[in-house]
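Student: turn this into a structure:
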Amino acid sequence: MLIRPVPTRRRAARATALLAAATLVLAGCGGGEESSDGSGGGAEAQDVAAGERLEATWPLTGLPVGKGESAAQRHPVMVLKMDNTSSAAPQLGLGEADLVVEELVEGGMTRLAAFFYSEIPGTVGPVRSMRASDIGIVAPADAAVVTSGAAAVTIGRIKQAGITFFAEGSKGFFRDSSRSAPYNLFTDLVATTTLTDGAAERPSDYLPWGEESDLPAGQPARSLAASFSGSHTTSWTYADGGYTNTDTFAAQGDEFPADTVLVLRVPVGDAGYLDPAGNPVPETTLEGKGEAMLFHGGTLVRGTWTKPGLDQPLELSTRAGALSVPAGRTWIELVPTDGGSVTFAK
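Tutor: Below is the predicted model:
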């Protein structure tokens, strides 16, 4: 089942902003010089400059686009809601995600929002339901959400936010008879993504990407533990240039290859309804500002995150100024300010 809300003005505004930015770059580079044939460089020069600006890197990783590829795809960012408990093991598809966000759900457990754009894998899952928390997570990417569904109140808020989503019954979804419900719902993401085919467009960068050399000096931190509650902790260790999730539920060889772990301390409130088991449903609000902890290269850089609106991009800073995330694959931990904790060791 496809739910496609009435489009918001956000995409049009973002396209206008990108066009304006590209125009400024071209104006700065053109210098009013004429080409050898007296044409002034014109449209061809503008096309090249705009293409270099918009298609040089992938929006969810900041990594260079390969030769012959384009970061302007005919599909939007696809965000798959994935269960993150032992009942979900083995999780399929995380190894090909560009970026992952982990968020608190009821019962003190967590759920993953796995972002796919540069690569669209086949079978992914288990697929689970959305939360209102997802609005602030997916809206900045103008993403389409792949989900089992959601509570009626959540669906109403997702529609109001102008977010497209595909629920069970849409193309690609299937039940794996070898697993127990509700942990047996999967989708062929390649098939589901064909439902979004449209004009080629590059989304805005999800994070402020930069180089490792841009990072300010940090403190040694080769392991960390992000505790969302008394029931769930996600642990990481650094070795061989990357971070390994030591308590992952991913299939062997299909783990997410994290170059950076970005921890954001976030406010968590009550979504205002109970799950089928009678547990209060929490709601993470990814808006405002809070403490940020950027783990990269075996070090920790402390800073602050700001996000003026649910559909606005995330900004990072230290006392010295803007903070960028080294290009690569990033796992974002949305750890509650109250009831959560983050520990690390050398």
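
Student: okay, CA-based contacts and neighbour counts for the rest of this
Tutor: Fine.

Student: can you get me a residue count around the nearest residue to T57 once chain neighbours are set aside?
Tutor: If the residues on either side of it in the chain are set aside, T57 comes closest to P64, at 4.3 Å by CA to CA, 6 or more residues apart in numbering. Around P64 sit 16 other residues, with neighbours defined as other CA atoms under 10 Å.

Student: count the residues that sit near Y243.
Tutor: Applying the criterion other CA under 10 Å, we find 26 residues in the vicinity of Y243.

Student: hmm, it is touching T260, no?
Tutor: Yes: with the criterion set as CA atoms under 8 Å, Y243 and T260 qualify as a contacting pair; they are 7.0 Å apart.

Student: overlap in contacts, the two.
Tutor: With contacts defined as CA atoms under 8 Å, 6 or more residues apart in numbering, no residue is shared by Y243 and T260.

Student: I have a second one here; can you model it like the first so I can compare?
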Amino acid sequence: CQTASPPTATPSPSVQPTALANVPTNTPDATETAVPTMPPPPTAIPTTAAATPNLQDAATLTPATPTATIIGMIGPEPFPENINPLTGLPVSDPAILARRPIVVKVSNAPPIVRPQAGLNRADLVFEHYAEGGLTRFTAVFYTHDVSIVGSIRSARLIDFEIPHMYDAAFAYSGSSGPLRVRFQESDFFDRIISPDFGHGGFYRMEEEGKSFVHSLYTDTYTLRETLSERGQEVPPTLANHMAFREEPLYPGEPATRIELWYTGTNATWFYSNGRYLRWSDGEAHLEAYTGQQLTFKNVVVIAANHVNTDIIEDTNNSPSIEIQLWGSGPVSIFRDGQRFDGTWQRNDPNHMLTFYDQDGNMLPLAPGNTFFQIVPLGFDRLTITP
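Tutor: Model (predicted):
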């Protein structure tokens, strides 16, 4: 497809110019015919920036009591019956919402596992630390089914939280011994689909350069058949809702480039044509079977407490990380090329994340798909360019 260089942004004085100043952009719905490239990232990792939110502990926030209906606001209560509660978009067939969301665990390390399959069709994607400084994806499929998704990887402690948020099924392969026991004893074990417990619906597709552990795939059609056989393909019971609005409630700070440096990988988002496009480790992050670059309407940076546990996850004796997605913490929402800072909240195991500004007013997402970047409290490797 045709690509064009985005307009050069003028960084705020304390933001170091990065190698993304001339990243080519593409039309979100066009199929890639050539992989966009960019120079390598700078050797010095930025640690502070004038436009970087302070991702420290957030004060307890009391949501404001609504006094009037906000024009154009979708949700949080009541939520329209024909609107997908995970995207704020209308559905073509109400039967779509009579199904259960499916959470799928997808690899993101080492870089050879990219491009992955199916991520652009997910309603929501979470990126989080696994261990050893590397990240992993947890994708939530509700609106769309996909004929292939993967590669499928092992579960982590965070996967006791995300399926609960959306009353979802959970597909994965592998876990440490203590987590396996916890999954068996969990209240959503009847919604788990995994080779760990002899479940079918997965297959191997070996590819050159990728090890055996990165060769497992599935599809949501087969997963839904399994749920139907168990009597679990039913509408989710959602305890709360997010809010959506076509336009922000008020102007935010300009944010056309977002760069996050995890310990072992980095992610960059560049705003173009109403969406954020993703680069990973200096390369355009593509979807495997369409060639499209990953593109999302919202990018949401969630800062949460990370605690190392005594559970060992790999042969390097890396501890399993408990990412505490409960209570509250700082959030930065990126939508429409703008940044909105506030607080995320989750006060019940069955609640999804909701977002509030500094005055306690609910912050709406743009209708569409959302990518959640989960980072530790005090995270200082986030750089934003207007």
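
Student: tm score of chain vs chain?
Tutor: After superposition, the two chains reach a TM-score (TM-score structural alignment, normalised by the length of structure 1) of 0.78; 292 aligned residues with a CA RMSD of 2.1 Å.

Student: on that earlier part again, what does the residue nearest to T57 of structure 1 align to in structure 2?
Tutor: Here P64 of structure 1 is matched to P90 in structure 2, going by TM-score structural alignment.

Student: what do we get in structure 2 for F116 of structure 1?
Tutor: In structure 2, the residue equivalent to F116 of structure 1 is F141, according to TM-score structural alignment.

Student: so what's the residue nearest to T57 of structure 1 up against?
Tutor: Each residue near P64 of structure 1 by CA under 8 Å, 6+ apart is listed here: 56-58.

Student: pull out the buried positions in the longest helix along structure 2.
Tutor: Among the segments of structure 2 that qualify as a helix by DSSP state H, the longest is helix 220-229. Along helix 220-229 of structure 2, these residues count as buried under the neighbour rule (16 or more other CA atoms under 10 Å): 220, 222-224, 226-227.

Student: of these, closest to T268 of structure 2?
Tutor: T220 (28.2 Å; CA to CA).

Student: ok, and the closest non-adjacent residue to the aligned residue in structure 1 for the closest one?
Tutor: Taking TM-score structural alignment, T220 of structure 2 has L189 as its aligned residue in structure 1. Excluding the flanking residues, the one nearest L189 of structure 1 by CA to CA, 6+ apart is G122, at 5.3 Å.

Student: again, but for L277 of structure 2
Tutor: Nearest-residue entry for L277 of structure 2: T295, 4.5 Å, with adjacent residues in sequence omitted and distances by CA to CA, 6+ apart.

Student: how close does that neighbour get to T370 of structure 2?
Tutor: Taking CA to CA, to the nearest Å as the measure, T295 of structure 2 and T370 of structure 2 are separated by 9 Å.

Student: tell me which of these two has more neighbours.
Tutor: Each of T295 of structure 2 and T370 had its neighbours counted (other CA under 10 Å), and the higher figure belongs to T295 (30 against 25).

Student: that one contacts N273, correct?
Tutor: No: in this structure T295 of structure 2 lies outside contact range of N273 using CA under 8 Å: 10.4 Å.

Student: circling back to that earlier point, quick one: contacts for the match of F116 of structure 1?
Tutor: With contacts taken as CA under 8 Å, 6+ apart, F141 of structure 2 has the following neighbours: 101-104, 121-124, 220.

Student: neighbour-wise, which one of these leads?
Tutor: Looking at these with neighbours defined as other CA under 10 Å, the largest count falls to V104 at 32 neighbours.

Student: for the stretch 201-350 of structure 2, what spans make up the strands?
Tutor: Taking DSSP state E, counting those that start in this stretch as the criterion, the stretch 201-350 of structure 2 contains strands spanning 203-204, 216-218, 253-254, 257-261, 266-272, 275-280, 283-284, 295-296, 298-312, 319-324, 327-335, 338-346.

Student: same check, this time on the stretch 51-200 of structure 2
Tutor: With DSSP E, counting those that start in this stretch, the ranges of strands along the stretch 51-200 of structure 2 come out as 102-106, 124-129, 135-141, 149-150, 169-171, 192-193.

Student: out of those strands, which is closest to L216 of structure 2?
Tutor: Comparing those against L216 of structure 2 with CA to CA, the closest turns out to be strand 149-150 (6.8 Å).

Student: how close does the closest one sit to structure 1?
Tutor: Its aligned residues in structure 1 lie a mean 0.7 Å from strand 149-150 of structure 2 after superposition (mean CA distance after the TM-score superposition for structure 1).

Student: what helices and strands are in contact with that strand?
Tutor: In terms of contact count using 3 or more CA pairs under 8 Å, 6 or more residues apart in numbering; DSSP states H and E, strand 149-150 of structure 2 is assigned the packing partners strand 102-106, strand 216-218.

Student: and the contacts of stretch 318-330 of structure 1?
Tutor: Under CA under 8 Å, 6+ apart, the answer for stretch 318-330 of structure 1 is 60-63, 98-100, 207-212, 214-215, 257-262, 294, 296, 302-304, 315-317.

Student: ok, L286 of structure 1 - contacts?
Tutor: Applying CA under 8 Å, 6+ apart, the residues contacting L286 of structure 1 are 133, 136-137, 266-267, 307, 310.

Student: for G30 of structure 1, state which of the residues you listed is nearest.
Tutor: For the contacts of L286 of structure 1, the closest approach to G30 of structure 1 (CA to CA) belongs to K307, at 34.3 Å.

Student: distance from the chain centre to stretch 143-154 of structure 2, please.
Tutor: When C-alpha coordinates are averaged (CA atoms, centre = their mean, to the nearest Å), stretch 143-154 of structure 2 and its chain have centres 14 Å apart.

Student: list the buried residues for it?
Tutor: Using 16+ other CA under 10 Å, the residues of stretch 143-154 of structure 2 that count as buried are 143, 145-146, 148-154.

Student: neighbouring contacts of that stretch?
Tutor: Stretch 143-154 of structure 2 is contacted from outside by 84, 91, 96-97, 104-107, 113, 116-119, 121-123, 172-175, 213-221, using CA under 8 Å, 6+ apart.
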